[in-house]
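In: Mind folding the following:
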Amino acid sequence: MAKPAILTLELLQENFVICRLSPSSSLPSWAFNGPFVSITKTNDELSIITIDNNQLPKEIQCERNWKCFKLIGPFPFDMTGILTSVLNPLAKAEVGILAISTFDTDYVLVKDINLQTAIDVLKQNGHTINA
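Out: Prediction:
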């Protein structure tokens, strides 16, 4: 078994929101009003993760108060253990997460009430956190 990867993570300063829309919804313009947006559409839902600028329509189902760690990459596609080196310690500490992957890197979101625990656990597991 390979040793867990030791990573540098950047804590993004913004607050994030995770929204759930109907799968038949068109992409709303409010999703693109910041430096970060992740959109996933399935047969069941349209999920949008973006910066919480408190400008969202009230009828949108949202989970607020998320903070985001950017795993400093890029990581080659054949590199293994990147997410598990972060997710396993957080799971052991009972910190819930939401993970997002892009072409170059990964992002891990945690609720803001769990942020300090997440930082402490990640540091205890050898990771560097840049805030």
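
In: C-alpha only now, for contacts and for neighbours.
Out: Will do.

In: Need the three-state assignment for C68.
Out: Following DSSP: H, G, I helix; E, B strand; the rest coil, we place C68 in the strand state.

In: Which residue is the nearest non-sequential neighbour of it?
Out: L109 (4.3 Å; CA to CA, 6 or more residues apart in numbering).

In: swap in V86?
Out: If the residues on either side of it in the chain are set aside, V86 comes closest to L122, at 6.8 Å by CA to CA, 6+ apart.

In: Second chain to compare with the first, below:
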Amino acid sequence: MGRPFSNIAQISIGFEMYARGYRRASILKAFPDKSRPSVRTLGNWITKYREVPGDNLRLEQQFEWRDMDMFSISWEYADLIARLIPFEAYSPSVRRVRWWLRVKQMYPHYLDSVITMLSNKFVVNDHMDLLGIPGSDWSILSDASHSDGDTQLELLAGTFAACFFELDTNLPSWVQNGVFLSIVRTEHRILVVCSDEMIPETEKISRGWYCLKHEGEGISWNLVLSKTVPSDDIQIFSVLNTNYLLTKNLGMIKSLGINIIEPDGTNN
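Out: Got it, this is the predicted structure:
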């Protein structure tokens, strides 16, 4: 039997639904069959939910425009709220909207998608604290401040491909030296990252990766990236004091306030 308070994301969703008056059956149906909590587990959650004061439950209600004045939300953020609402799978709560504004105030250069991702993490933290569940992680508030304009990355020319080969494969001729070439051999397969310029279109590979280079002791923005960007979107290679970051989501990296030096030497 699993621990009743181990799936924090589900507990958070269930809490919002409970606060909005959903019955147990409806809360259970909100989760996929394979990961749906048991009736007993949900009962344990609801016992926790009932301990939360009513004033906090009000913040879980679906956000309505009339809430702007009721919760002292400045109308200057109306455009931001209207842009962020479509990012949510469900109608956002008042609590979630308030976190949108806080994150925007702290990091005005962040993309809308980053604002919603960070806010979702903070909402879950809020719920954990309200429900007395240990383990809320507020360190990202300080970690995010590391990604300031002092960090610079050099964007290497062109785009790159990630290619996998069986161990007994003779690497093709298009695996060649360039501004970046990585060949990693494990006990199961070979991974090659190289320029995708010379690779035939018929090859089944993952194309279109950007490569960003950073030189120096450590990379202060690494922790921020690991918490805000899905792991499939970034890969990091390190050689001594030089770090290479591969990403298909260059806009996301730029939104974190990191200066990117283009191949022609200009800053972006």
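
In: Post the TM-score for the overlay when you can.
Out: The TM-score (TM-score structural alignment, normalised by the length of the first structure) is 0.72; 115 aligned residues with a CA RMSD of 2.6 Å.

In: doesn't the residue nearest to V86 of the first structure fall inside a strand?
Out: No. Secondary structure of L122 of the first structure (three-state DSSP): helix, not part of a strand.

In: rewinding a little: can you count the residues close to the residue nearest to C68 of the first structure?
Out: L109 of the first structure is flanked by 23 other residues according to other CA atoms under 10 Å.

In: Counterpart of it over in the second structure?
Out: In the second structure, L109 of the first structure lines up with L246, judged by TM-score structural alignment.

In: is it true that its match touches I236?
Out: Yes. The pair L246 of the second structure and I236 passes the contact test of CA atoms under 8 Å, sitting 6.2 Å apart.

In: Wait, a strand at D44 of the first structure?
Out: No. Counting by three-state DSSP, D44 of the first structure falls outside a strand, being coil.

In: Need the counterpart of it in the second structure.
Out: Per TM-score structural alignment, D44 of the first structure is aligned with H188.

In: That match: how many residues sit nearby?
Out: Neighbours of H188 of the second structure (other CA under 10 Å): 9.

In: ok, it - contacts?
Out: Listed by CA atoms under 8 Å, 6 or more residues apart in numbering, the contact set of H188 of the second structure reads 166-167.

In: now with 10 Å?
Out: By CA atoms under 10 Å, 6 or more residues apart in numbering, the contact set of H188 of the second structure is 165-167.

In: Let me have these in CSV, extended by distance to G14 of the second structure.
Out: Shown next, in CSV, are the contacts of H188 of the second structure (distance: CA to CA, whole Å):
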residue, distance to G14 of the second structure
F165, 44
E166, 45
L167, 47
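
In: Need the three-state assignment for E201 of the second structure.
Out: Classified using three-state DSSP, E201 of the second structure is coil.

In: ok, and the closest non-adjacent residue to T8 of the first structure?
Out: T128 (4.6 Å).

In: residue in the second structure matching the one you found?
Out: Using TM-score structural alignment, T128 of the first structure sits opposite N259 in the second structure.
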